[in-house]
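Asker: Structure for this input, please:
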Amino acid sequence: MDAIVNLYRRDRDERPAPQDAAGRPSREDAEAAVRTLIRWAGDDPEREGLLDTPKRVVKAYEELFSGYRASEAEVLAKVFEEVEGYGDIVLVRDIPFHSHCEHHMVPFVGKAHIAYYPSRGVVGLSKLARVVDVFAKRLQTQETMTAQIANAIDDFLKPRGVAILVEAEHMCMSMRGVQKGGVSTLTTQFTGVFREDPTEQVRFMTLVRGLR
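Answerer: Below is the predicted model:
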């Protein structure tokens, strides 16, 4: 009898479920996929400790990949123009983030440092942290994420220049493959005055590193 019940459950789990209007698989599809991966890994998704794991994983994925449902345009929409003519550098450093490598779907974790020279105004400081999350909470490469953050700020704030430094440790390098933990990867992106004037890049790096 147990064998028949388990066969029914497996058949139910593997039947295709309806997709939403955007073609996104249903929650039932996602949970069935987790059960399949558990079986592939060599465990039994029907044992007590794993019964609710598919639901937990799908719920976690909703949070970990919430960047697909976020908009950088909405995050950067509000600009404050009454800043008494301030036009010098604005720097927010040590913004923590976690993302997932698009090649292996394992985390990479680090910090982003963002600077810009305002032209028509400034954005709330928390918005720079939020725009990092918009792109970090997607399947990513660090290089692409760095460029996306810089381009979004450049497009929506129209500053005189943007500088981004991202540093991260990739679990796909420390947990698998060469298994070298503690290795940092640094990526940068410069636009406007930061790209045109190397002394501005030096100033940015000095502010990021020199005041610690």
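
Asker: drop to CA atoms for contacts and neighbour counts, all remaining ones
Answerer: OK.

Asker: Helices of the chain, residue ranges please.
Answerer: 2-14, 27-41, 53-64, 72-75, 125-136, 142-157, 171-174, 193-196, 198-210 (DSSP state H).

Asker: since we're on the closest residue to residue 31 other than its chain neighbours, how many residues are nearby?
Answerer: Using Cα to Cα, 6 or more residues apart in numbering and skipping the chain neighbours, the partner closest in space to residue 31 is residue 54 (4.8 Å). By other Cα atoms under 10 Å, the residues close to residue 54 number 22.

Asker: returning to what we had before: quick one: closest of the helices of the chain to residue 85.
Answerer: Smallest distance to residue 85 across those (Cα to Cα): 15.8 Å, for helix 142-157.

Asker: Not counting the closest one itself, show me its contacts.
Answerer: Applying Cα atoms under 8 Å, 6 or more residues apart in numbering, the external contacts of helix 142-157 come out as 72-73, 76-77, 79, 118, 120-123, 131-132, 135-136, 159, 161-166, 187-191.

Asker: residues touching the residue sitting nearest the centre point of the chain, list them.
Answerer: Among the residues of the chain, the one closest to the centroid is residue 136, at 1.2 Å (Cα atoms, centre = their mean). Residue 136 makes contact with 67, 97, 98, 99, 100, 145, according to Cα under 8 Å, 6+ apart.

Asker: here's the other one to compare against:
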Amino acid sequence: MKIDATNQLMDEDEIDGYQKIDRYNSGKIQRIASHYSDILSEMGEDPSREGLLKTPERVAKALQFLTHGYDMKPDEILRSAMFKEDYSQMVVVKDIEVYSMCEHHMLPFFGKAHIAYIPNGHIVGLSKIPRVVDAFSRRLQVQERLTNEIRDCIHNTLDPAGVAVVIECRHLCMSMRGAQKQNSVTTTSAFTGEFVNEKTRAEFLRLITANLS
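Answerer: Now for the predicted structure:
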């Protein structure tokens, strides 16, 4: 680990052409932590007791990690591994883990994303698609916007013949509070280009629901 000029802790290595995001800004950590000490007191807790002494700092670091997508540039992630290739069939990456934070209650929602694109002269390294999901999901989000942002980033950067995104998530703001429905799953979808065609979209949906193992 090293400390840079902005007082951020970061790993020495770079991953796939851009900096790894395990880093903490000490100034922000201190400011966020000070607020959480007050919050603990307002909840009726004693922030000076042993079990809570480091909780504000831990929460501050957790929040920085859970929202590190603000420091990432999804289009640059894709451009770092774009290759010219004469391939024009569907490319599907399914069951991508999604972890995000609902912007309404700041509670987690999590699940899976299934993404496909049809190349139009360029393909992209397969690991970049999950990284784009992380770049947008590691922010305060709503699932509907998250779905559209992933679709638009891939569409605008790769200029493919079509993009398809389906996300399925469980929301703790529905299961822990509010409606308190533990088994509900929210599904959102977004399509461009060839995937607007019913036949192409049906092929994509068949592939993401098929067990090919």
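
Asker: Drop the exposed ones from the contacts of helix 142-157 of the first structure and show what's left.
Answerer: Buried by 16 or more other Cα atoms under 10 Å: 72, 76, 118, 120-123, 131-132, 135-136, 159, 161-166, 187-191, out of the contacts of helix 142-157 of the first structure.

Asker: corresponding residue for the residue nearest to residue 31 of the first structure in the second structure?
Answerer: Using TM-score structural alignment as the criterion, residue 54 of the first structure maps onto residue 56 of the second structure.

Asker: In terms of helix, strand or coil, where does the nearest residue to residue 3 of the second structure once chain neighbours are set aside fall?
Answerer: Of all residues not flanking residue 3 of the second structure in the chain, residue 9 sits nearest, at 5.0 Å (Cα to Cα, 6+ apart). Here residue 9 of the second structure takes the strand state, with states given by DSSP: H, G, I helix; E, B strand; the rest coil.

Asker: okay but residue 9 of the second structure is in contact with residue 27, surely?
Answerer: No: with contact defined as Cα atoms under 8 Å, residue 9 of the second structure does not count as touching residue 27 (11.6 Å).

Asker: Which of these two has more residues huddled nearby?
Answerer: Per other Cα under 10 Å, whichever of residue 9 of the second structure and residue 27 has more neighbours is residue 9, with 17 against 12.

Asker: Just tell me what that one corresponds to in the first structure.
Answerer: In the first structure, nothing lines up with residue 9 of the second structure, judged by TM-score structural alignment.

Asker: Using CSV, please lay out the helices of the first structure together with distance to residue 105 of the first structure.
Answerer: CSV is the format used below for those (distance: least, Cα to Cα, whole Å):
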stretch, distance to residue 105 of the first structure
helix 2-14, 22
helix 27-41, 13
helix 53-64, 11
helix 72-75, 23
helix 125-136, 13
helix 142-157, 13
helix 171-174, 8
helix 193-196, 32
helix 198-210, 30
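
Asker: Tell me which of the ones you listed lies nearest to residue 108 of the first structure.
Answerer: That would be helix 171-174 among the helices of the first structure, by Cα to Cα, at 5.6 Å.

Asker: The match of residue 54 of the first structure against residue 38, yeah?
Answerer: No: if you go by Cα under 8 Å, residue 56 of the second structure and residue 38 don't touch, sitting 9.4 Å apart.

Asker: Please enumerate the shared neighbours of the two.
Answerer: Contacts common to residue 56 of the second structure and residue 38, judged by Cα under 8 Å, 6+ apart, are absent.

Asker: And the contacts of stretch 32-48 of the second structure?
Answerer: Residues contacting stretch 32-48 of the second structure (Cα under 8 Å, 6+ apart): 52, 53, 56, 57, 59, 60.

Asker: Pull out the buried residues from those residues.
Answerer: Applying 16+ other Cα under 10 Å to the contacts of stretch 32-48 of the second structure flags 56, 57, 60 as buried.

Asker: who's in contact with the first one?
Answerer: Residue 56 of the second structure sits next to 32, 33, 34, 35, 36, 37 when contact means Cα under 8 Å, 6+ apart.

Asker: can you put those residues in a markdown table and add distance to residue 198 of the second structure and neighbour count?
Answerer: Formatted as a markdown table, those follow (distance: Cα to Cα, whole Å; neighbours: other Cα atoms under 10 Å):
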| residue | distance to residue 198 of the second structure | neighbour count |
| --- | --- | --- |
| 32 | 48 | 18 |
| 33 | 51 | 20 |
| 34 | 53 | 14 |
| 35 | 51 | 12 |
| 36 | 50 | 17 |
| 37 | 54 | 20 |
